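Student: What would the 3D arrangement of this be:
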Amino acid sequence: MIAKLLPVILLIVGTAGGIGAGIMLKPEPEEHAEADMHGEEDGMHKEEMKEDDHEKEVAKHDPEAEPTVEYIKIQNQFVVPVVEHEELASLVVVSLSLETDIGMNEMVHAYEPKLRDVFLQVLFDHANMGGFRGAFTRSDMLDPLRTALREAAQRQLGGGVHDVLIVEISRQDV
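Tutor: You can find the predicted model right below:
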């Protein structure tokens, strides 16, 4: 009879011992570990900072939070000729939007002719350097174009421009 109960008793004792060891050796939560390492006051300060960071992150993605930027679409598309061997090889059509501080909508529309001019110059330069040949939509091909467009917009409108977004881009070979 005891021979039959011995495996069950060992199973219960082993399980209880494993649970007890797990509880005893469980690592402390990060908040408590930081409080112990830096003193209780520093730990509380870091916890408050984490909560503030979390609130800011939630505010970024919260549709009811006040937006800090606005997106302004440039009215018409840009058509860029791609010339190879002194002949028109293709046309690239690009639609752009600006990420700006809130309240710059009127300023962007007032400067739109100048913006279109500098954007076209950047796009023509990109085309002349071969930026629209081959796999032109790869990120390593578009990143320099985005940077150049952003810098051109910032020269015209100042620091209120955060980014230039390439909303649509297509190439039609002739």
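Student: Every contact and neighbour count from this point should use C-alpha atoms.
Tutor: Noted.
Student: What residues of the longest helix along the chain count as buried?
Tutor: Using DSSP state H, we find that the single longest helix of the chain is helix 30-61. Within helix 30-61, the residues that qualify as buried are E34, A35, G43, M44, E47, counting by 16 or more other Cα atoms under 10 Å.
Student: And this one, please, so the two structures can be compared:
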Amino acid sequence: MKKIVLPLILLLIGVGGGVGAGLMLTAAPEEETMAENPCGDGHAVADAMDKDDQNVQPVSLDEREYARMNNQFVVPVVMNERVAALIVMSLSIEVEVGGQEAVFTHEPRLRDAFLQVMFDHANMGGFNGAFTSSSNMRLLREALKDAANRTMRGHITDVLIIDIVRQDVTN
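Tutor: The predicted structure is shown next:
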């Protein structure tokens, strides 16, 4: 009888731990909402995206414009005091309707703020290894959006990374 009880207890502990870990690693509710309605009217997606920031009012996709930054951003990745790679990125700024002109007016300040964020990201190792992982890209997008909102004082709803390329430099 004792030979059966110990393996049974260990089995129950293992199953309980696995279920607990599975529940902790499931997708966040906002990701599920976006997955449920990827091509819908945009209201559910916008509402889900704005849940994180309680100060931002939900805006439908119909009430937004996009201002593409004129030039690409080039960010060096430095390792051992040498440039090991170059990151080339293209960005677009999502704004409320009518805000596109303000983005182009403040583009030099926005570019400066974005470059500072990208340099900081590169110096923290954000462009090393699997630099396009979803968590890594989310951190970069949030930092870019924060910098844009500090520069434009609230007219920007999102910053979109349109292109990103890493070119390793051979010595």
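Student: Sketch out the helices for structure 2, chain order is fine.
Tutor: Taking DSSP H as the test, the helices found in structure 2 are 2-24, 29-36, 43-50, 100-105, 107-123, 134-152.
Student: wait, which of those helices is closest to V83 of structure 2?
Tutor: When these are compared by Cα to Cα, helix 107-123 sits nearest V83 of structure 2, at 11.2 Å.
Student: The closest one to helix 134-152, inter-axis angle?
Tutor: Angle between the axes of helix 107-123 of structure 2 and helix 134-152 is 150 degrees (criterion: axes from the mean of the first three to the mean of the last three Cα atoms, to 10 degrees).
Student: Helix 107-123 of structure 2 corresponds to what range in structure 1?
Tutor: Residues 112-128 of structure 1 are the counterpart of helix 107-123 of structure 2, counting by TM-score structural alignment.
Student: And for stretch 133-145 of structure 2?
Tutor: The aligned range for stretch 133-145 of structure 2 in structure 1 is 138-150, by TM-score structural alignment.
Student: for stretch 69-78 of structure 2, same thing?
Tutor: The alignment of stretch 69-78 of structure 2 onto structure 1 (TM-score structural alignment) spans residues 74-83.
Student: Excluding covalently adjacent residues, which one is nearest to A48 of structure 2?
Tutor: Among residues not flanking A48 of structure 2 along the chain, E30 sits closest, at 5.1 Å (Cα to Cα, 6 or more residues apart in numbering).
Student: is it true that that neighbour touches A44?
Tutor: No - in this structure E30 of structure 2 lies outside contact range of A44 using Cα atoms under 8 Å: 9.7 Å.
Student: Kindly provide the distance from the nearest residue in space to H32 of structure 1 that is not next to it in sequence to A35 of structure 1.
Tutor: Nearest non-adjacent residue to H32 of structure 1, counting by Cα to Cα, 6+ apart: G43, 7.4 Å away. Counting by Cα to Cα, to the nearest Å, the gap from G43 of structure 1 to A35 of structure 1 is 4 Å.
Student: where's the residue nearest to A48 of structure 2 relative to D112 of structure 2, distance?
Tutor: Distance from E30 of structure 2 to D112 of structure 2, by Cα to Cα: 32 Å.
Student: If you count surrounding residues, which of these two has more?
Tutor: Just comparing E30 of structure 2 and D112: by other Cα atoms under 10 Å the higher neighbour count belongs to E30, 17 against 13.
Student: Map that one across to structure 1 for me.
Tutor: Aligned partner of E30 of structure 2 by TM-score structural alignment: none.
Student: for D163 of structure 2, what are its contacts?
Tutor: With contact taken as Cα atoms under 8 Å, 6 or more residues apart in numbering, D163 of structure 2 is in contact with V88, M89, S90, L91.
Student: hmm, back to that, would you work out how far apart the start and end of the match of stretch 69-78 of structure 2 are?
Tutor: One end of stretch 74-83 of structure 1 sits 25 Å from the other (Cα to Cα).
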